[in-house]
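Novice: starting from these lines, generate the structure:
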Amino acid sequence: MCYFKFKWFHSLIIFHVLIATPISSLTESSTQLSTNFLDIAKKAEVFDWMVKIRRKIHENPELGYEEFETSKLIREELDKLGIPYRHPVAVTGVIGFIGTGTSPFVAIRADMDALPIQELVEWEHKSKIPGKMHACGHDAHVTMLLGAAKILKQHEKEIQGTVVLVFQPAEEGGGGAKRILHGGVLENVTAIFGLHMVPKLPLGEVASRSGPILAGSGFFEAVISGKGGHAAIPQHTIDPILAASNVILSLQHLVSREADPLDPKVVTVAKFQGGDAFNVIPDNVTICGTFRAFSRKNLEQLKQRIEQVIVSQAAVQRCNASVNFHDEVNPFYPPTVNNGDLHKHFQNVAVNLLGTSKVNVDMPPFMGTEDFSFYQEVIPGYFFMLGMEYDSSEPFQSLHSPYLKINEDGLPYGAALHASLAASYLIKYQQNVARVAGENHDEL
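Specialist: Have a look, this model is predicted:
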């Protein structure tokens, strides 16, 4: 495998030089690369290959850190393409390398895991695994990154640096991105790009924004304990259901009465479990939920207040409460914040590739969460949405729906965007390094 490390501080210096120079229009060479990549991705040879891969992955969904067959398929395809890789990283992850094997390094990422959902769409390639489904489009994400790999490998001699392919496990609550980072395989990367398919966005359109685009989130579980007994004699009990009800109402006040209405936050209780009979007050009740905000500061404040409210409100009803944020299982997800200079780069590439009318660079922020944010805390990163609407005449099915369908005609767009963003970034990077070196030489 051709993968050479260089000093991280040197990488940082070069990147600061890069972002200090505004990224305006792409050069002629990078523009040509972008145009050719979409044409190549739409060719029957590449498109049919991608469709076949996507359907195979869709038929065999695997949950987080269990993506062994998906990982095997990825490695087999990389072997066929002659692309070196590292495996395993973060249990099932695969990290591929295309280009010179030397700096600069730019990464493009796809998540691999499915969801514990029973697919209800009847079609030839329906999930073969009961209770598991690619209901978030990660099968398409893997396929599009493999498509980008195929295109980039065909143009490897034109790559001015190294493209790092990140096939990541466990995005759905498992913090797979964090474990990829801990594996040390991205320590020389100066930029990383990621995408997510959107079933509501028209085919081939993209949407994103500079700055915060997705919220950060945390998870909580609270056990409220009282004293059970017969429903006919509540005076002899300490009712945890009543206490939990008051807790839930009070938690809503954290947003409606304590939060700045111009700084969005969300607290949601999504699970309430307690009792086994209609006429017996249980000894305890469990409630679970999430909290979301667009800054780590606000997330920390919500976390503190959630625990205070639960414990205090339980005490008002003579109950005890314990709160667990399960940080070791469901890590604290930071907000997804897009780098401003990479936003300019994305806009240039996307407009050149798709046309101005297909590119929305003012997408409103969304309260959903993405673990791509872990990368962005240590590497300048950019995340965008890709339209893969199946049929606008059918009822809309959201992500995580057992009825989710995606338009496979969108696969070439994702593959081409991945490849174009990475290859043109490396060209621009090298041009800025050369320009700065020339300026320094003139000063000497």
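Novice: from here on, just use CA atoms for contacts and neighbour counts.
Specialist: OK.
Novice: is it correct that L342 is in contact with F384?
Specialist: No: counting by C-alpha atoms under 8 Å, L342 stays clear of F384, with 11.2 Å between them.
Novice: report how many residues lie close to M388.
Specialist: M388: 28 surrounding residues under other C-alpha atoms under 10 Å.
Novice: let me fix that: N440
Specialist: The burial count for N440: 10, using other C-alpha under 10 Å.
Novice: now do the SS call for it.
Specialist: helix (DSSP: H, G, I helix; E, B strand; the rest coil).
Novice: ok, it to V17 distance?
Specialist: Computed as C-alpha to C-alpha, to the nearest Å, the N440 to V17 distance reads 12 Å.
Novice: over to Y85?
Specialist: Taking C-alpha to C-alpha, one finds Y85 at 30 Å from V17.
Novice: this one next, for a side-by-side:
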Amino acid sequence: MIEEELIRLRRHFHKYAEPAWMEFLTTVKIIEELKNYNLDLYYGKEIYFNKRMGLPEKSILESYKNSISISDIEKKEEILDSYTGLIAVLDTKKIGPNIGFRFDIDANELCESNSLGHLPNILNFSSKNSFAMHACGHDAHMSIGIELAKILASNIKKLKGKIIFIFQPAEEGVRGAYSLMNNPIIDKLDYLAGMHIGMDVKSGEIGVGSHGFLATKKIDIIFKGKASHAGASPEKGHNALLAASSAVLNFNSLAQHSMGEARINVGKLNAGSGRNIIANKAKIEMEIRGENENIISYLYDGVNRIVEGSAISYDCSYEIEIKGQAPSLISYDEEFIKNLRNYYKEKSYKLVDANLKGSEDIAYLLNEVRKKGGKTVHFILGSNLKDSHHSEEFDINEKDMLRGVDLMVDFVKYIEKIDHIDYERVENENFAYRI
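Specialist: Next comes the predicted model:
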């Protein structure tokens, strides 16, 4: 029954894939799935306490909103204003720890394969949106989160404390987690767990305590010059394309650092309006990644210097905007992770090394909980993938989702077993404080 529900949910979310800040149908579906359980649901503007980064262009948002129909629910307009995602709280009314889980909900900006051998095509659940595809497994993450919430809510009498389910928008492009920072619900977590499916870990295996989180910044750069006729009066033009090209070539001088891994990549460069016109505008879309914050600062400072120098050389102005970012991961509580790994081994889970090899904005939330004295973990849920993450033929082994639910249920059992912190209720507060 649970496995059937997981597959039903996953295929629904896969079919109605929505990219970052456009998870309108997705948010409403999660609300509809959870509203009849013993959960307090928070959504819309009330869960946001920081700026939202990298919002889509208004024309794109309006076009998509006009193409869909959403049932009338409370705060519908706020959701349609890109205040997507939600936080569900299960309050047992008994003193105990605040245990949090985070599940990302957005799809990739990618057109799904139309291959006849692609399972979503065979079974008719491929994405209806040509501009979005769940090519990273977030459809599975949401499904696991929803079923986990239902199971725990149905067993509330066996639990203590509060369990918080964070359905976070806009993980792709590392944009969403920052906007939820300083949320009082998240601030009072004693434990926080995150999870990702796949990541080169095979079906039947799990990673406990993922490492390899790279700090990152997603950057847009716009050079503004002056257009002119390339034949008649080239000297009157200020070539934004050449300024951008010079910057792109020089960025690669920054890609090494003695303190750890450093990455820099320019993914897009758009410029100009015609072959006989000096380009008056150029836009670069790029990213930097680093093993720690020192490396990210080094790379970002270098990008700024190079852009400034290129602009001066070609007599252009420029703008730099951060469209998304995430930190590297503060170290876990080593004893907690060691004991947790032993616990899962005793329960016959097969553990492997969990190297993320990339960036994930859950690091914001994990770090914040750690700074305030809480304990954190990130899991990798193994799955034999049909193709790599972010590819048009990406697909998971759906049977692995049930293992994901078991993994999270067992995490709650472990915390409720080992947690011996004293808690007190604070007058007029909904959450327990660590004391």
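Novice: now the counterpart of T336 of structure 1 in structure 2, nearest residue through space, not along the chain?
Specialist: When structure 2 is aligned by TM-score structural alignment, T336 of structure 1 is paired with L329. Closest residue in space to L329 of structure 2, ignoring its immediate chain neighbours: A363 at 5.4 Å, by C-alpha to C-alpha, 6 or more residues apart in numbering.
Novice: what helix or strand is the one you found located in?
Specialist: Element membership for A363 of structure 2 (DSSP states H and E) is helix 362-371.
Novice: from the contact counts, what lies against the very next helix or strand once past that helix?
Specialist: Going down the chain from helix 362-371 of structure 2, the next helix or strand is strand 375-381, by DSSP H and E. Applying 3 or more C-alpha pairs under 8 Å, 6 or more residues apart in numbering; DSSP states H and E, one finds that strand 375-381 of structure 2 makes contact with strand 191-197, strand 205-208, helix 362-371, helix 400-418.
Novice: most neighbours per residue, which of the ones you listed?
Specialist: strand 191-197 (a mean of 24; mean count of other C-alpha atoms under 10 Å).
Novice: pull out the buried residues from stretch 172-186 of structure 1.
Specialist: 172-181, 185-186 (16 or more other C-alpha atoms under 10 Å).
Novice: show me which of those is closest to V361 of structure 1.
Specialist: A177 (25.0 Å; C-alpha to C-alpha).
Novice: from what I can see that closest one touches V378, true?
Specialist: No: A177 of structure 1 is not in contact with V378 according to C-alpha under 8 Å; the separation is 11.4 Å.
Novice: and the contacts of stretch 294-313 of structure 2?
Specialist: 215-217, 223, 243-244, 246-247, 250-251, 254-255, 257, 259-260, 262, 288-290, 317-318 (C-alpha atoms under 8 Å, 6 or more residues apart in numbering).
Novice: thinking K126 of structure 1 is in contact with K56, fair?
Specialist: No: counting by C-alpha under 8 Å, K126 of structure 1 stays clear of K56, with 9.8 Å between them.
Novice: what's the helix or strand for the residue nearest the centre of structure 2?
Specialist: What sits nearest the mean C-alpha location of structure 2, by C-alpha atoms, centre = their mean, is E171, with 1.9 Å. Counting by DSSP H and E, no helix or strand carries E171 of structure 2.
Novice: N304 of structure 2 now?
Specialist: Assigned by DSSP H and E, N304 of structure 2 falls in helix 293-313.
Novice: follow-up on the earlier one: map the residue nearest to L329 of structure 2 onto structure 1.
Specialist: So A363 of structure 2 corresponds to S373, using TM-score structural alignment.
Novice: so that match sits against N338, correct?
Specialist: No: assessed by C-alpha under 8 Å, S373 of structure 1 is found out of contact with N338, at 9.0 Å.
Novice: name all residues that make contact with S210 of structure 1.
Specialist: S210 of structure 1 neighbours (C-alpha under 8 Å, 6+ apart): 337-340, 343, 361-362.
Novice: alignment lookup: I278 of structure 2 to structure 1.
Specialist: Match for I278 of structure 2 (TM-score structural alignment): I281.
Novice: which ones are touching that match?
Specialist: Applying C-alpha under 8 Å, 6+ apart, the residues contacting I281 of structure 1 are 227-231, 234, 237, 239-241, 275.
Novice: same check on D113 of structure 1?
Specialist: 61-67, 134, 138-139, 169-172.
Novice: relative to K153 of structure 1, which of these is nearest.
Specialist: Distances from K153 of structure 1 to the contacts of D113 of structure 1, taken by C-alpha to C-alpha, are shortest for D139, at 21.2 Å.
Novice: for that closest one, grab the count of nearby residues.
Specialist: Neighbour number of D139 of structure 1 under other C-alpha under 10 Å is 26.
Novice: so which bits of the helix or strand harbouring it are buried?
Specialist: With secondary structure defined by DSSP H and E, D139 of structure 1 is part of helix 138-154. Across helix 138-154 of structure 1, burial judged by 16+ other C-alpha under 10 Å covers 138-153.
Novice: now stretch 214-231 of structure 1
Specialist: For stretch 214-231 of structure 1, by 16+ other C-alpha under 10 Å, it's 214-229, 231.
Novice: now do stretch 303-322 of structure 2
Specialist: 303-304, 306-311, 314-318.
Novice: now for those residues: which two are most distant?
Specialist: Longest span within the buried residues of stretch 303-322 of structure 2, C-alpha to C-alpha: V303 and D315, 17.9 Å.
Novice: strands of the stretch 101-250 of structure 1, start to end?
Specialist: Ranges of strands in the stretch 101-250 of structure 1, per DSSP state E, counting those that start in this stretch, are 105-111, 162-168, 189-198, 206-207, 211-214, 216-225, 229-230.
Novice: now the fifth one: how far from the chain's centre is it?
Specialist: For strand 211-214 of structure 1, the distance between its averaged C-alpha position and the chain's averaged C-alpha position is 12 Å (C-alpha atoms, centre = their mean, to the nearest Å).
Novice: and if you look at stretch 68-83 of structure 1?
Specialist: Worked out by C-alpha atoms, centre = their mean, stretch 68-83 of structure 1 lies 22 Å from the chain centre.
Novice: what is the burial count for H441 of structure 1?
Specialist: With other C-alpha under 10 Å as criterion, H441 of structure 1 counts 9.
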